[in-house]
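Asker: below is the sequence, then the predicted model.
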Amino acid sequence: MLKFYVVEDDPAVRKMLSRIVAESGLGEVMGEAEDGSCASIIAVQAADVVIIDLLMPGRDGIETVKALREAHYGGRFIMISQVENKEMIGEAYQQGVDTFIQKPINRLEVVAVLRRVSDHLLLEKSMQTIRNSLRLLDVPGDAAVHSGTHLQQQSSIEQQARTLLLQLGIAGETGTSDLIRIMKWLKTQEQAQQLLPDLPPLKTIYAHVAKGSLQQPEANMQKVVRALEQRIRRLVMQALTHLSSLGLNDYGHPTFEYYASRLFDFQEVRLRMRELEEQRKSSAAKLNLRKFLYVLYVECCSASDT
């Protein structure tokens, strides 16, 4: 059961949200505040999710989210808003808001949003528990069984990678096979108990993937790695352009809402959206390839383990 904290200046809305959380069976509201200035890190740190209003008479939602992130609050933020200003919504995403609930409050929308965030959080916790358990285990077994399990896991992560690439609008593009090989190689590293709190250096990843899959002579490896890196960069830019296009048409599009701020630095998403508005084909956006690859890998693992 998850713990929620509600920051909302309207007592009727606070009461409604508390009732929806309780009746949905998703968890409990463990605290409330009528203004952002009352939502200190001490008050919210035990909450898994903070539901916060965008516009409040004292400290507003964006300022509060920023303050809590700076105080190292690690939970999720769901923002309540009736504002349609794209710059303000973009700023909220940039500060760490996961998703929005629109006013006036609709019970079905609230339950759907809370359930989506709740499912993702519970899955993350479950995966971490499993990984911690595996870290402590060293159980010998039949080699064929281990080999079969390994192949199943490789197949599963490949299937999930293909599904995610389809959602990101880049399935079938040049470089997708390279990206899938990277996901599979990262999985082998984790299976070898080389856990991944962060990625290895990108050049290390590219070199291993190129060497393992292409079997190129060592003399050609530098050229092959450079070509692979360029394909990945172009592919990630295509994903950024696709997500930015979705957000330009609809900030509430579920794919944009979920992946844009996870896979990319949101200021770069906003920049690409402005470029698309101005019909610019090239982009000045700076790609954080490490972030993209790591988050994509985590998403592949999360879905393949369900």
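Answerer: It's in.
Asker: drop to CA atoms for contacts and neighbour counts, all remaining ones
Answerer: OK.
Asker: quick one: the helices in this structure, in order.
Answerer: With DSSP state H, the ranges of helices along the chain come out as 11-24, 41-44, 61-70, 86-95, 107-136, 143-167, 176-191, 202-214, 221-249, 254-263, 266-277, 289-304.
Asker: let me have the ones you listed in CSV, extended by mean neighbour count and distance to residue 52.
Answerer: Formatted as CSV, these follow (neighbours: other C-alpha atoms under 10 Å; distance: least, C-alpha to C-alpha, whole Å):
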stretch, mean neighbour count, distance to residue 52
helix 11-24, 16, 10
helix 41-44, 16, 11
helix 61-70, 20, 6
helix 86-95, 18, 11
helix 107-136, 15, 13
helix 143-167, 15, 29
helix 176-191, 19, 35
helix 202-214, 16, 37
helix 221-249, 19, 22
helix 254-263, 19, 17
helix 266-277, 19, 20
helix 289-304, 18, 25
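Asker: in a markdown table, list these along with distance to residue 31.
Answerer: Formatted as a markdown table, the helices of the chain follow (distance: least, C-alpha to C-alpha, whole Å):
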| stretch | distance to residue 31 |
| --- | --- |
| helix 11-24 | 10 |
| helix 41-44 | 8 |
| helix 61-70 | 15 |
| helix 86-95 | 22 |
| helix 107-136 | 17 |
| helix 143-167 | 36 |
| helix 176-191 | 38 |
| helix 202-214 | 43 |
| helix 221-249 | 33 |
| helix 254-263 | 26 |
| helix 266-277 | 30 |
| helix 289-304 | 30 |
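Asker: comparison target below:
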Amino acid sequence: MERTILIIDDDVNIRKMLSILIKKNNLGKVVEELKSGDSAVEEILFYNPDIVLIDLLLPVIDGLEIIKLAKGRGYTGKFIMISQVEDKDMISKAYEAGILFFINKPINDIEVINVIKGVCYNIELENSISIVKNAVFNMRANKEEVHSDNIDNLISKIFIDLGIAGDMGSNDLKKVIKNVINIKKTKNDQSYYLQDIYEKIVEEESGKENLSSNKKAFEQRIRRIIQKAFQTITELGVNDYSNIIFLEYSTILFDFSQIRQQMRHIENHNEKSGKINIKKFIEGIIAKINLL
């Protein structure tokens, strides 16, 4: 199925370049090109494209506001931001608003092609999963809860993909994830604190003696193993931006701006390392389990 793409950029040369790349590489069909944020939300809702390529700095309404308004009115497609902005806070806000990837200008043709291909792959994967889930739901209206053993197997499969299965800390991380799942079963939007979960697990395993030092060691193991997964995924992206494992996990488990920072660090050690967000990682694992 041919994917539909809408381009929003005030630079006519960028719009033409993107349109040519998309057509030349059979990435989809460009349904509209816009030069400003004026009426952009209405155009997005009208065309309902699979992907929106959008600049951050636009006349009338900026890219962040367009994304928020479009999502608020029910648009469920994917946003890829292409901008010359390098301010890390602005880029972080873009990810928080809902973009899937951020591409820096000047445009690198190979990066644009691989990112769009990756997003198309993710869309097809989500659609396939949705079809399967709906079929299972229709066959089993009273769907049984996933048993603990099945959750273990699903987490283990993801850990294998991330290259951390069997590593020191993998069982600890699995316990944390399962604790969060149990909290969410009570109430999906219930807040939780990782420090409380760490303390609960450590106390159950070792008692209250040396609780503070044991908890600190436990937290360090969790951070180290997630850091290893982060490094594995980043190295896959450095070697092959279209790698299926990289595309599948890079945005759901990590902040992609930090992935890009780690890529720069791998290529030049004078660049600072990217950072992990433990809670985002755990939430991403749980989201993947729900999709599998």
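Answerer: Good, I have the coordinates. Nothing here was measured: the structure is a model prediction, and the numbers come from that model.
Asker: and the helices of structure 1: which comes nearest residue 32 of structure 1?
Answerer: Closest approach to residue 32 of structure 1 among these (C-alpha to C-alpha): helix 11-24, 7.6 Å.
Asker: and the contacts of the closest one?
Answerer: Residues outside helix 11-24 of structure 1 that contact it (C-alpha atoms under 8 Å, 6 or more residues apart in numbering): 6, 7, 8, 27, 28, 29, 32, 34, 105, 107, 110, 111.
Asker: same thing but 6 Å
Answerer: With contacts defined as C-alpha atoms under 6 Å, 6 or more residues apart in numbering, helix 11-24 of structure 1 is touched by 28, 29.
Asker: what angle sits between it and helix 107-136?
Answerer: Helix 11-24 of structure 1 and helix 107-136 are oriented at 60 degrees to each other (axes from the mean of the first three to the mean of the last three C-alpha atoms, to 10 degrees).
Asker: quick check: residue 208 of structure 2 vs residue 178 of structure 2, distance?
Answerer: Distance, residue 208 of structure 2 to residue 178 of structure 2, by C-alpha to C-alpha, to the nearest Å: 22 Å.
Asker: leaving out chain neighbours, which residue sits closest to the residue nearest the centre of structure 2?
Answerer: For structure 2, the residue sitting closest to the mean C-alpha position, by C-alpha atoms, centre = their mean, is residue 251 at 2.2 Å. Counting by C-alpha to C-alpha, 6 or more residues apart in numbering, residue 251 of structure 2 lies nearest to residue 100, which is 6.7 Å off, once chain neighbours are set aside.
Asker: how many neighbouring residues does the aligned residue in structure 1 for the one you found have?
Answerer: In structure 1, the residue matched to residue 100 of structure 2 (TM-score structural alignment) is residue 97. By the criterion of other C-alpha atoms under 10 Å, residue 97 of structure 1 has 24 neighbours.
Asker: quick one: contacts for residue 118 of structure 2?
Answerer: residue 247.
Asker: can you do 10 Å?
Answerer: When contacts are counted by C-alpha atoms under 10 Å, 6 or more residues apart in numbering, residue 118 of structure 2 touches 112, 124, 241, 242, 243, 244, 246, 247, 248.
Asker: so can I have a markdown table of the residues you listed showing distance to residue 276 of structure 2?
Answerer: Putting these into a markdown table (distance: C-alpha to C-alpha, whole Å) gives the following:
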| residue | distance to residue 276 of structure 2 |
| --- | --- |
| 112 | 25 |
| 124 | 27 |
| 241 | 20 |
| 242 | 22 |
| 243 | 20 |
| 244 | 21 |
| 246 | 16 |
| 247 | 17 |
| 248 | 17 |
